[in-house]
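Novice: This is a predicted model, with the sequence first.
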Amino acid sequence: MRTTARAVTAISAAALLLIATATPALAAPPTIEKIPIEFTFEDDFLTAECGVDVTTTLSGFRIERGWLDGGGNVLSLATIRVAGTASSEFGSFKVMDVGADQLKVAPDGTLTLSIIGQVPFNFKGVLVVNADTGEVVKEPHFTGDEQLARACEVLTGA
């Protein structure tokens, strides 16, 4: 649920899309895939940050779309809506991971990744990164520390 995980997923999806669409079929319809997300795991991140054993359950979906625009640019858009509940023996804390990840491959090969929305324990807003260089073009409002402090209060019963 961290930004880097979403970024790697978006870049990987775009790389596959670039390979799949590097054919003369410019008029092909977009590819669309809905991926359900349902799992529970021992949350090493929150356990380490809060000092208590935490288990997190995620439920939702991710929809990935890919296509070529009129200029021949490869575009990828993934929307996500995942609810998470982190639980310890002292309480539960709910989070939402919602938004869109857009990857654009320009004719010159430049990759631009935009992550829009709310990423738990990280940020709200829009993060734009030059995926080739890692340069941050636009920064969102970072809210991770405040949200993490609130989660640890609930999860430790403080």
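Specialist: Looks like it arrived, so ask away. Numbering: from 1, shown residues only.
Novice: use CA for all of it now, contacts and neighbours both
Specialist: Fine.
Novice: burial count for Ser12?
Specialist: The local packing of Ser12 (other Cα atoms under 10 Å) involves 12 other residues.
Novice: can you confirm it is in a helix?
Specialist: Yes - checked against DSSP: H, G, I helix; E, B strand; the rest coil, Ser12 lies within a helix.
Novice: gap between it and Thr4?
Specialist: Using Cα to Cα, to the nearest Å, we find Ser12 at a distance of 12 Å from Thr4.
Novice: I believe Val8 is in a strand; please confirm or correct that.
Specialist: No - going by three-state DSSP, the assignment for Val8 is helix, not a strand.
Novice: Ile32: which element?
Specialist: Of the helices and strands defined by DSSP states H and E, Ile32 is found in strand 31-42.
Novice: here comes the other one, which I'd like you to weigh against the first:
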Amino acid sequence: MAAKLDPTDIPQVEASDLNRPMQMLIEKGQGLALLTGLSEHDLRELETSLWSDVQTDPDIRVAIALRLRALVDVFAARRLKDLLLARGFKVIPAAIAAASKERLNTRFGFNAQRLLLAIDAATAPKPQPVITMPAMQTAA
């Protein structure tokens, strides 16, 4: 019996599962795939490697592949690229964590604004505490 996959709501996956294809890209020298994008040939090659490397339920593997494709597609948005360039590599784990949990529709992809807000919140610089100095008294 074939499993039914709802294309309007792809199941959530663990962030560690979605991180595996990113690690595969880094090992192949394509660590900036979110910034530069991937060709269809590269995506298919990655999915083939993923299919043989990840030994889990086939439905989970399909969900991982679809979420990775959508993550690469959504990073074509200028504001996400700008965030990656401004904040550096800490955006990538935050993007993977957000993409593993955000709602995904195969036709429309991720909601770019929701993903941006989640990544922005996870990578925002921590406010520095304000150090107040006691008032200085002058000699009279």
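Specialist: Ah, there it is. Since the model is a prediction, treat every value here as computed from it, not as a measurement.
Novice: Post the TM-score for the overlay when you can.
Specialist: Here the TM-score for the pair of chains, by TM-score structural alignment, normalised by the length of structure 2, is 0.25; 66 aligned residues with a Cα RMSD of 5.0 Å.
Novice: Against which helices or strands is the strand holding Ile32 of structure 1 packed?
Specialist: Contact here means 3 or more Cα pairs under 8 Å, 6 or more residues apart in numbering; DSSP states H and E; on that basis strand 31-42 of structure 1 packs against strand 55-68.
Novice: And the strands in structure 1?
Specialist: 31-42, 55-68, 74-88, 91-105, 111-119, 123-130, 136-138, 141-142 (DSSP state E).
Novice: Give me the distance from the strand holding Ile32 of structure 1 to the chain's centre.
Specialist: Its chain's C-alpha centre and that of strand 31-42 of structure 1 lie 12 Å apart, by Cα atoms, centre = their mean, to the nearest Å.
Novice: what's the angle between that strand and strand 74-88?
Specialist: For strand 31-42 of structure 1 against strand 74-88, the angle by axes from the mean of the first three to the mean of the last three Cα atoms, to 10 degrees is 20 degrees.
Novice: hmm, who's touching strand 31-42 of structure 1?
Specialist: Strand 31-42 of structure 1 has contacts (Cα atoms under 8 Å, 6 or more residues apart in numbering) with 53-67, 82.
Novice: switch the cut-off to 10 Å
Specialist: Contacts to strand 31-42 of structure 1, defined as Cα atoms under 10 Å, 6 or more residues apart in numbering, come from residues 17, 21, 53-67, 76-87.
Novice: Now, of those residues, which are buried?
Specialist: 17, 21, 53-58, 60-62, 64-67, 76-87 (16 or more other Cα atoms under 10 Å).
Novice: Ends of stretch 84-91 of structure 2, what's the gap?
Specialist: For stretch 84-91 of structure 2, the end-to-end distance is 6 Å (Cα to Cα).
Novice: Isn't Gly144 of structure 1 up against Val119?
Specialist: Yes - if you go by Cα atoms under 10 Å, Gly144 of structure 1 and Val119 touch, sitting 8.5 Å apart.
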